[in-house]
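>>> A predicted structure for the sequence below; I have some questions about it.
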Amino acid sequence: MNKCGSKTFQLRLRRGTATSWITLGRFPEMSLRDARMQATWMHVCEYGTAEPGIRSSVCTVPQ
């Protein structure tokens, strides 16, 4: 929740020592379930796995 009271879903990604934040969406337009699913997909695409701390091949998003 930010200072104005709105709730935003964000994903933190680390690349080496750099950290970036990606905004997934705002509540209630995006549900918690949808935010978690999107975060999982983005994590898989970035690191190749849904498991934090483990890296493997880059994913391809199904069409």
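That came through, no problem.
>>> For the rest of this, base every contact and every neighbour count on C-alpha atoms.
Noted.
>>> Please identify the helix or strand for residue 38.
helix 32-47 (DSSP states H and E).
>>> next one: residue 24
Counting by DSSP H and E, residue 24 is part of strand 18-27.
>>> Show residues contacting that strand.
Contact with strand 18-27 is made by 6-14, 35, 38-39, as judged by C-alpha atoms under 8 Å, 6 or more residues apart in numbering.
>>> want to compare, so here's the second one:
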Amino acid sequence: MNGALSLPWGKRRYDGAAQAVVLLGEIRQRVKNDPALNPDAIADGLCRQLAVGALEPDEELDAKLT
């Protein structure tokens, strides 16, 4: 698992699963702490870059996570 992702704050590379997990933590932290970021737009952009289908909202899970 290697690659690079374009994010609103810059391009980030990851090499291997461990770095991908760190990158996901960074994305989560930035989205939680910057109200100017649109989490849905970031998720859609990541899905496009990773060539995975769009994520369907899960209201029950969202309620548990907030």
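In hand now; what should we look at? Because the structure is a prediction, the values reported are computed rather than measured.
>>> what TM-score do we get after superposing?
For this chain pair, the superposition-based TM-score is 0.38 by TM-score structural alignment, normalised by the length of structure 1; 37 aligned residues with a C-alpha RMSD of 3.1 Å.
>>> circling back to that earlier point, quick check: the farthest pair among the contacts of strand 18-27 of structure 1?
6 and 14 (25.1 Å; C-alpha to C-alpha).
>>> Now for residue 14 of structure 1: which residues touch it?
Applying C-alpha under 8 Å, 6+ apart, one finds that residue 14 of structure 1 lies in contact with residue 20.
>>> angle of the strand holding residue 24 of structure 1 against helix 32-47?
160 degrees (axes from the mean of the first three to the mean of the last three C-alpha atoms, to 10 degrees).
>>> what comes up buried for strand 18-27 of structure 1?
24-26 (16 or more other C-alpha atoms under 10 Å).
>>> could those residues be laid out in JSON lines, adding distance to residue 44 of structure 1?
Shown next, in JSON lines, are those (distance: C-alpha to C-alpha, whole Å):
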{"residue": "24", "distance to residue 44 of structure 1": "15"}
{"residue": "25", "distance to residue 44 of structure 1": "18"}
{"residue": "26", "distance to residue 44 of structure 1": "22"}
